[in-house]
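> for reference, the sequence and a predicted model appear below.
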Amino acid sequence: MAFTRATGKHRRASRSARTTRNLAGIATLAAGGVVASVASPAMAATDGARAHDGALRQAVVMGDEIADHVEAQADAQEAVAEAAAAQAKAEAEAAKLAAQAKQRAEEAKKKAEAKAKEEREAKERAAREEERKLLNTFVAPVDGSYVSTAYKASSGLWSSGSHTGIDFHAGTGTPVHAVGAGTIVEAGSGGAYGNNIVIKMADGTYTQYGHLSSFAVSVGQTVTKGQQIGLSGATGNVTGAHLHFEARTSPNYGSDIDPIAYLRAHGVNV
């Protein structure tokens, strides 16, 4: 890269101009020497002036060479300084741009991470919601059946005077399924209910299955929605084979709730 001096910056006169001025000064000095030597012979004055002129000329030339060398060094140092300043400026600008690029990259990374986190949390919420729906979605206890005796139906057949559950039409040996996931809390004789099973459901409610001819689960066992837990029958206080189904707030008799509303709230159309 070429470097130029700023306008108006002082520079020494060229060597030819300096030499011309110096020679003019020598001539003047020589003339003065001749005038000052009027008492001496003319030839001696001329020879002395010539010798003096040669010495001065040689001194001037050497001085100019030294001055030129010094000036060249100064110019080179100035060029180096200007180049160093330009390089430092370029490096500073490059560092600034690099820092800005790094900051933008970090911001982009944070946004991407935040978005990924948000999407992951949304998926987790959706999965939990789906799991909740699955847990709260039941099946009918007997496939393809219907309710043959309604809830709270009145009759002397029941000690309370009314029906505490609903009856599903089912011949002896019909598979009976857990309506939802839960844990077996009772599996055995239930008095008037005959062979019965009580399940604590995942939502904290209870379901009861009565008059079974047999059962295939035991207390403490966990069951899944739709899992077969026994076979329908006519054990206990009955007039014929069927499945008695109850929904309860506790495992005990007398805590019954409307089983039709209960099943419908869990997606079972009865």
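That came in fine, so what should we check first? Numbers count the residues shown, from 1 in each chain.

> from now on I want contacts and neighbour counts done on CA atoms only, so please keep to that.
Will do.

> ok, Ala114 to Gln100 distance?
As judged by CA to CA, to the nearest Å, Ala114 and Gln100 stand 21 Å apart.

> count the residues that sit near Gly165.
24 (other CA atoms under 10 Å).

> and for the one 3 residues further on?
Burial of Phe168, expressed as a neighbour count using other CA under 10 Å, amounts to 24.

> what do you get for the one 3 residues further on?
Gly171 is surrounded by 15 other residues when neighbours are defined as other CA under 10 Å.

> contacts only, for it.
232-233, 241-242 (CA atoms under 8 Å, 6 or more residues apart in numbering).

> centre of the chain to the longest strand anywhere in the chain, how far?
In the chain, with assignment by DSSP state E, the single longest strand is strand 206-215. Centroid displacement of strand 206-215 relative to its chain, using CA atoms, centre = their mean, to the nearest Å, is 52 Å.

> another one to put next to it:
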Amino acid sequence: MQGVQWPLDYNIIRGRKLSNTYGRFKERFAGCHWGWDFYAGVGTPCYAIADAISIQTYQSSSFGLVLVLEFDHEGRRLFAAYCHLDKAIVQGAGPRNQIKAGDFVAYTGSSGNASNLKGEEEHLHFELRTSVRPLPGEKGRLSPIEIFRKCPLNSPIITPHRTSEMPKRQGMVA
């Protein structure tokens, strides 16, 4: 397996706010946030952070359309959850549908509790999990810093993904 890759071409925490990273924050309404919010306008391509073992999609009232990639990392079985999506491009993994790190997998959206956000508030909510659908709260979730080793809070991490399989979006300029 290749190393872990970033989920977007341009990775920066939304609004450069610490409260949009992982942890407990008194300024957040719920007091906690169990993922990273990457700034991403609606229709931004998302990429697999690792070689996927399996893929699942589901709808959630808070997360909207969610794509979950199951992968192994340093001897652990983990799950990468891409939330508030507009469209998942991949379905299931297997011998005929291999998902490799860096493959195009989804478009960001404004689903779930992100449906009223506009402009610089639009984002990809990204979580690392130890199960596909953990219960509310911290149990079953990991800080993304554990695999990425750094957080793009103040400076973006730019990682252009080169894929020839990205379909053109209807109504979007290529």
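All right, it came through fine. The structure displayed is predicted, hence computed values, not measured ones.

> just flag the most distant two among the contacts of Gly171 of the first structure.
Ser232 and Ala241 (7.1 Å; CA to CA).

> what do those two both touch?
By CA under 8 Å, 6+ apart, the residues touching both Ser232 of the first structure and Ala241 are 170-172, 211.

> Gln77 of the first structure: which of those is nearest?
Nearest to Gln77 of the first structure among those, counting by CA to CA, is Ala170 at 109.6 Å.

> need the counterpart of that closest one in the second structure.
Mapped onto the second structure by TM-score structural alignment, Ala170 of the first structure lines up with Ala40.

> burial count for the closest residue in space to that match that isn't next to it in sequence?
Closest residue to Ala40 of the second structure apart from its sequence neighbours, by CA to CA, 6 or more residues apart in numbering: His123 at 4.5 Å. His123 of the second structure: 28 surrounding residues under other CA under 10 Å.

> OK, contacts around the residue in the first structure that His123 of the second structure lines up against?
Using TM-score structural alignment, the equivalent of His123 of the second structure in the first structure is His242. Contact analysis of His242 of the first structure by CA under 8 Å, 6+ apart lists 167-172, 211, 232-234.

> can you check Gly173 of the first structure too?
213, 231-233.

> inside strands: which ones of these?
Per DSSP E, strands hold the following members of those: 213, 231-232.

> and the strands in the second structure?
Using DSSP E, strands in the second structure cover 10-11, 23-24, 32-33, 36-39, 45-47, 54-60, 64-73, 76-88, 104-108, 123-129, 141-142, 157-158.

> average offset between the fifth one and the first structure?
In other words, strand 45-47 of the second structure. Strand 45-47 of the second structure, aligned to the first structure and superposed, deviates on average by 0.3 Å (mean CA distance after the TM-score superposition for the first structure).

> which strands and helices sit next to that strand?
The contact analysis (3 or more CA pairs under 8 Å, 6 or more residues apart in numbering; DSSP states H and E) places strand 45-47 of the second structure against strand 104-108.

> equivalent range in the first structure for the strand it packs on?
Counting by TM-score structural alignment, strand 104-108 of the second structure corresponds to 228-232 in the first structure.

> the matching stretch vs the second structure, mean deviation?
Aligned to the second structure and superposed, stretch 228-232 of the first structure gives a mean residue distance of 0.6 Å (mean CA distance after the TM-score superposition for the first structure).

> and Ala88 of the second structure, what's its match in the first structure?
In the first structure, Ala88 of the second structure lands on Phe215 (TM-score structural alignment).

> just give the closest residue to its match, not the sequence neighbours.
Residue nearest to Phe215 of the first structure in three dimensions, not counting chain neighbours: Gly230, with 3.8 Å by CA to CA, 6+ apart.

> isn't the one you found up against His177?
Yes. Look at Gly230 of the first structure against His177 with CA atoms under 8 Å: they come within range, at 7.2 Å.

> who touches both of the two?
The contact lists of Gly230 of the first structure and His177 share no entry, where a contact means CA under 8 Å, 6+ apart.

> I'd say Arg14 of the second structure and Phe126 touch.
No. Counting by CA under 8 Å, Arg14 of the second structure sits too far from Phe126 to count as a contact (11.6 Å).

> mind listing the shared neighbours of the two?
37-38.

> just the buried ones among the contacts of His242 of the first structure, please.
167-170, 172, 211, 232-234 (16 or more other CA atoms under 10 Å).

> quick check, nearest of those residues to Ala36 of the first structure?
Phe168 (153.9 Å).

> now do the same contact list for the residue nearest to the closest one when sequence neighbours are not counted.
With CA to CA, 6+ apart as the criterion, Phe168 of the first structure has its nearest non-adjacent residue at 4.6 Å, and that residue is Val147. The contact partners of Val147 of the first structure, taken as CA under 8 Å, 6+ apart, are 166-169, 270.

> next, count neighbours for Ile66 of the first structure.
Ile66 of the first structure: 12 neighbours (other CA under 10 Å).

> show me the contacts for the residue nearest in space to the middle of the first structure.
Among the residues of the first structure, the one closest to the centroid is Glu113, at 1.1 Å (CA atoms, centre = their mean). If you count contacts by CA under 8 Å, 6+ apart, Glu113 of the first structure has none.

> tell me how far it lies from Lys102 of the first structure.
16 Å.

> now Tyr253 of the first structure
71 Å.

> can you give me the helices for the first structure?
Using DSSP state H, the helices of the first structure run over 15-36, 42-136, 259-265.
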